[in-house]
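**Q** Fold the stuff below for me.
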Amino acid sequence: MVEHFELRRDIYHDSVVLMQAGNHLRALDGIDQCLVAMATDLNIQLLDDLGFESEPINSSSTSGLIVAIRAESEDVISHAIRELEATLEARATSGSADSEVHAHRSLGAAVREAQANLAIISLPGPHVVPEAADALRRGANVMVFSDGVSIEEERELKSLAASRNLLVMGPDCGTARLGGIGLGFCNDVSSGEIGIVAASGTGAQHLIALLDARGMGISNIIGVGGRDMSDDIGGKSVIQGLRMLDEDPATTHIVLISKPPGDKTARRVDEIVKSLKTPVTMGLLGDAGVDLTKVARDVASARGMPFEATRSELSGQAAARGPLIGLFCGGTLATEARQIVGDALGPVDGLEAFETLAPAAIADHEGNAILDLGDDRMTAGRPHPMIDATIRREIIEALAGKPAPRLLFIDVVLGFCADADPAGAIANALHDFRRSHSEARVIASVVGATRDPQGLEAQWRTLADLGCDVYESNADAARAVAQALCGRAGG
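**A** From the prediction side, this is the model:
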């Protein structure tokens, strides 16, 4: 085998573009391994994990592009480089021949020309604030899909929006639905009368999937970003969203869901909720006994609707052996799972317990851990794991190579913009993991609606056929994990 390595400095490409380019190269004949990614700390660690013999890259190089290829011959590498250049060039010029597409030099100019009232921003974090502020000053609400925005910048943007009676959804707002149109990671659910304000993207997805399966439709989802209910932000967008839904004639019931809020913000939001004319169901994770399935059940009860028992399919796996490793795409799903398992077993580690976040280091961890692979630290310079399963697949592959078994807990999240086959993307890794550790156990929660493009039943069957225990409810899956681990410990 021969290797090619280069660091192209002062170049930026979107992580999804690089994911597609890397996938194209890996499919070429004669390619053993490749990495095409921005030079973030995590990707630099991954380069070492993949066994590339490159010169050390320091953190000052993180504006550069890593191109690393291992192949059968120099000719194969030369061909791969030509293919990479063609792929990146094609992406850079796509749409330019379309007379209907008009490129603008700024988001503000685009907002002005289109007379738009909503601007959606997906840029590297350092470039978000000027564009978002420009759009707000031109009278547009803003949805910020990007992460990597500081909490001080978020507070400033939301204060600017409030002063103009506008809304900032995000940063790190992955899910919204406005006027029946899903934005970002949203599921294909029926329209209805339930409006949602969500400081939680996958939390909103799980809730609407549970409601849709029981005949309850959605009017709007206002995503606000996971930090909005912190005391640093003070619920600025949550409060704005609640007031907007309260004035929405299509909404007869409001649901607020959030990761654990700040105490001061929780009290302030509670005061606002009491002032609204529309009934509100509160779902604040961190409160005793609150989980997303209970919130869905509470909504059904408030509306006088039955709530069918959640679905599960058990494979008859042996009792769990080894510590827990949870690999989650959804941050709120990870938070919910960590809370439920932690209540039963004691503290469960998160990303903060790891000095390095390379797959091999994660696989070596000896304690119980549930990790949010969509956290900012994991997505710098690479696509979100709901789009690209690479990081999770590599961790599972690393686990398969370890001598000790683990209880593996995963979520699989469907919907628009997500991986076309999220269960299939990790199926081979799961198969190898089960083959290496026949006594290990895999528990999965599947978040999705019947009409989602990935096919809910197909995703469910993929996991069940691999011998996973599959749950519709993430909370039920977490309780099953806790029970399995308590049983192992004799609890």
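
**Q** From now on I want contacts and neighbour counts done on CA atoms only, so please keep to that.
**A** Will do.

**Q** tell me the SS of residue 477?
**A** Look at residue 477: counting by DSSP: H, G, I helix; E, B strand; the rest coil, its state is helix.

**Q** what about it, neighbour count?
**A** 25 (other C-alpha atoms under 10 Å).

**Q** same thing with residue 271?
**A** Neighbours of residue 271 (other C-alpha under 10 Å): 11.

**Q** what does the one 10 residues further on give?
**A** By the measure other C-alpha under 10 Å, the count of residues near residue 281 is 17.

**Q** Settle this for me: it is touching residue 270, isn't it.
**A** No: at 11.0 Å, residue 281 does not count as touching residue 270 under the criterion of C-alpha atoms under 8 Å.

**Q** Please identify which helix or strand holds residue 267.
**A** Using DSSP states H and E, residue 267 sits in helix 263-275.

**Q** Now do the buried residues in that helix.
**A** Buried residues in helix 263-275, defined by neighbour count with 16 or more other C-alpha atoms under 10 Å: 265, 266, 269, 273.

**Q** show me what contacts the residue nearest to residue 436 when sequence neighbours are not counted?
**A** Excluding the flanking residues, the one nearest residue 436 by C-alpha to C-alpha, 6 or more residues apart in numbering is residue 400, at 5.8 Å. For residue 400, the contact set (C-alpha atoms under 8 Å, 6 or more residues apart in numbering) comprises 429, 432, 433, 434, 436, 437.

**Q** and for comparison, fold this next one:
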Amino acid sequence: MKSNIIVKKNSFYDSVVLMTVSKAVKSMEGVNEAVVVMATDYNKELLKNVDLYNEEVESCTPSDLVIALRAETAAQLEAARTKVDELLNRRNTGGQDYEPPTLDSALSYMPDANMVLISVPGMYAAAEAEKALNAGRHVMVFSDNVSLEDEIRLKKIAQEKGLLMMGPDCGTAIINGVPLAFANKVPRGKIGIVGASGTGSQEISSIIGRLGGGVSQLIGTGGRDLKAEVGGIMMAMGLEALLADEATDVVVLVSKPPAGEVMDKILKLAQDSRKKVLVHFIGADLELARGKGFETASTLEETAYKAYEIAYGPAPQDTEEKELSLKARGEAAKLMPRQKYIRGLYSGGSLCDEAMVLMKRVLGKVYSATPILPEEKLPSKDISKEHTIIDMGDDEFTRGRPHPMIDFTARQERFLKEARDPETAVVLMDVVLGYGANIDPAGELAPYIVKAKEIAAKRGDYLPVVISLCGTFDDPQDYDAQKEKLENSGAIVASTNARAVKTCLEIISKGR
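**A** Below is the predicted model:
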């Protein structure tokens, strides 16, 4: 086996580009490993794990590119290196679209554009956002790893100018029917959403769409907007916009638990409105909201159903929950006594949080790298303990890597690791469809579902796999085709996250 490690100093490439290059080269004949990444701490750990690491890589900074290859022969190694160079040097081959190199040139090219979506490394995002705001444009900052101080400063600038500043780390928005970043194809309708919760907003809007309803606007805020330091600036502005919007009959507010004073501020804004405002702060005590006369919900699914029924009347009914319960009973009967624990591997942070909240109500302790309680933080993010739920889209996992809704590599590897643990009773994962996400997530996961079950079977165990499938029937991935592919690989597929979690809880309870 031959290997080669090449370092290119100060050579930045987008993580999605590097993911594509790595996959293409690794698929070449005789190539055992191909890792083409920026030298972030997380990626250095990845290189160590595949034994493609040396002192030069150790000294690299996150602005350095590492090309690490392993192949069976010297000729195959050279072919792989040539392919990497070819792919990295390729620029818009056969394409006609103009890609402006700077924000200024983009605004010159599209002078009528009134919104700028920013997706650059976090260290540069704040400066670009400030330029866009000063140019009088609304801004959506998809980038993460932006300081809290920069977020507060940018949102105050936007507030003074009467502009939206969605983010940073804002993964989802639908503005005037246009999906931005990770968003689903949802019809226009009467329900407006303001969300400090990307996949939470996707889950709600997708369920509404599948029920036959629609969304007027989905305004993202970024996950930290309701912290005391930020003060809910963007949620307040989004709420005021929807309360004044003639096309919006019902407003949904969704977030992780806000600071107490921020919750009070937001509820006061909505209290005198004639429009119905539905509140779901994941895991928060909503007694204050109920006491002020607001409609509340305990899950993302319930939020979607209540919003639909307020706007449109009774929701269509289905038999899925009964069917899932029967499947859970069948899966539980196949478990060995030593299989005790749920292991959740999520790409969506809000879906991960909801899973932890729902599981803790039944199981007590649930460990995570991003736990609800500090005492339930994993000693190592890479090693599960008892019931464990991981948000693999958290900053700790994504520095220098594409988001796990795009690149399934990290989840695939962790999935097989959980399958090797004889105490794993069921693996729970989310699959999120829509714009921006992987075009065939089921195709990425299905072979690994089969392989994970084979790993368990070799030691005499059976491994249930439960998938929460978030999306609409109009999403580019084809909802029904994705569901069928996952089920054919041996997974149980639930149409909501709450139902998927309930199915896992039934599996382990009936397996005891």
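
**Q** And the TM-score between them?
**A** Once superposed, the chains reach a TM-score of 0.92 (TM-score structural alignment, normalised by the length of the first structure), with 480 aligned residues with a C-alpha RMSD of 2.1 Å.

**Q** In helices, which of the contacts of residue 400 of the first structure fall?
**A** Taking DSSP state H, the ones among the contacts of residue 400 of the first structure that sit in helices are 429, 432, 433, 434, 436.

**Q** Need the counterpart of the second one in the second structure.
**A** So the one you mean is residue 432 of the first structure. When the second structure is aligned by TM-score structural alignment, residue 432 of the first structure is paired with residue 451.

**Q** Can you name the residues that contact that match?
**A** residue 416.

**Q** And the alignment partner in the second structure of residue 468 of the first structure, how close does it get to residue 463 of the second structure?
**A** Aligning on TM-score structural alignment places residue 468 of the first structure opposite residue 491 in the second structure. Using C-alpha to C-alpha, to the nearest Å, residue 491 of the second structure is found at 10 Å from residue 463 of the second structure.

**Q** ditto for residue 412 of the second structure
**A** 15 Å.

**Q** Among those two, which residue is more densely surrounded?
**A** residue 463 (26 against 18).

**Q** Now name the helix or strand holding the more buried one.
**A** Residue 463 of the second structure belongs to no helix or strand when assigned by DSSP H and E.

**Q** swap in the one 10 residues further on?
**A** When elements are assigned from DSSP H and E, residue 473 of the second structure belongs to no helix and no strand.

**Q** what's the counterpart of it in the first structure?
**A** Here residue 473 of the second structure is matched to residue 450 in the first structure, going by TM-score structural alignment.

**Q** whereabouts in the second structure does stretch 368-379 of the first structure align?
**A** Going by TM-score structural alignment, stretch 368-379 of the first structure lines up with residues 387-398 of the second structure.

**Q** How far does the matching stretch sit from its chain's centre?
**A** Stretch 387-398 of the second structure has its C-alpha centroid displaced from the chain centroid by 10 Å (C-alpha atoms, centre = their mean, to the nearest Å).

**Q** And for stretch 137-144 of the first structure?
**A** Put simply, stretch 137-144 of the first structure sits 23 Å off its chain's centre (C-alpha atoms, centre = their mean).

**Q** what's that stretch aligned against in the second structure?
**A** Taking TM-score structural alignment as the measure, the second structure aligns residues 134-141 with stretch 137-144 of the first structure.

**Q** quick one: terminal-to-terminal distance for the matching stretch?
**A** Stretch 134-141 of the second structure stretches 15 Å from its first residue to its last (C-alpha to C-alpha).

**Q** List the contacts of it.
**A** Residues outside stretch 134-141 of the second structure that contact it (C-alpha under 8 Å, 6+ apart): 113-119, 125, 129, 132-133, 158, 161, 163-170.

**Q** Make a ChimeraX selection of the buried ones in those residues.
**A** Filtering the contacts of stretch 134-141 of the second structure down to the buried ones (16+ other C-alpha under 10 Å) takes a single ChimeraX command:
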select :115,116,117,118,119,125,129,132,133,158,163,164,165,166,167,168,169,170
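
**Q** Go through the contacts of stretch 134-141 of the second structure and flag which are in helices.
**A** Going by DSSP H, the helices hold 125, 129, 132, 133, 158, 161 from the contacts of stretch 134-141 of the second structure.

**Q** Determine which two of those are furthest apart.
**A** The span of these, defined through C-alpha to C-alpha, is set by 125 and 161 at 19.2 Å.

**Q** A strand includes residue 21 of the first structure, no?
**A** No: counting by three-state DSSP, residue 21 of the first structure is not part of a strand but helix.

**Q** Tell me how far it lies from residue 14 of the first structure.
**A** Separation of residue 21 of the first structure from residue 14 of the first structure (C-alpha to C-alpha): 11 Å.

**Q** Looking at those two, which is more packed in?
**A** Neighbours per residue (other C-alpha under 10 Å) separate residue 21 of the first structure from residue 14, with residue 21 holding more: 21 against 15.

**Q** distance of that one from residue 421 of the first structure?
**A** Here residue 21 of the first structure is placed at a distance of 18 Å from residue 421 of the first structure (C-alpha to C-alpha).

**Q** Check residue 39 of the first structure too.
**A** In terms of C-alpha to C-alpha, residue 39 of the first structure sits 27 Å off from residue 421 of the first structure.

**Q** Those two: which has the busier surroundings?
**A** Per other C-alpha under 10 Å, whichever of residue 39 of the first structure and residue 421 has more neighbours is residue 39, with 28 against 20.

**Q** Give the buried residues for the match of stretch 368-379 of the first structure.
**A** For stretch 387-398 of the second structure, burial by neighbour count (16+ other C-alpha under 10 Å) applies to 387, 388, 389, 390, 391, 392, 393, 394, 397, 398.

**Q** any idea what residue 325 of the second structure is structurally, helix, strand or coil?
**A** Reduced to three states with three-state DSSP, the structure at residue 325 of the second structure is helix.

**Q** Quickly find the element holding the residue nearest to it when sequence neighbours are not counted.
**A** Sequence neighbours aside, residue 503 is the residue nearest to residue 325 of the second structure in space, at 6.4 Å (criterion: C-alpha to C-alpha, 6+ apart). Using DSSP H and E, residue 503 of the second structure sits within helix 497-510.

**Q** That helix vs the first structure, average offset?
**A** Taken over the aligned residues, the distance from helix 497-510 of the second structure to the first structure averages 2.3 Å (mean C-alpha distance after the TM-score superposition for the first structure).

**Q** which secondary structure elements does that helix contact?
**A** Where contact means 3 or more C-alpha pairs under 8 Å, 6 or more residues apart in numbering; DSSP states H and E, helix 497-510 of the second structure is packed against helix 300-312, helix 320-332, strand 341-346, helix 349-363, strand 424-432, strand 465-470.
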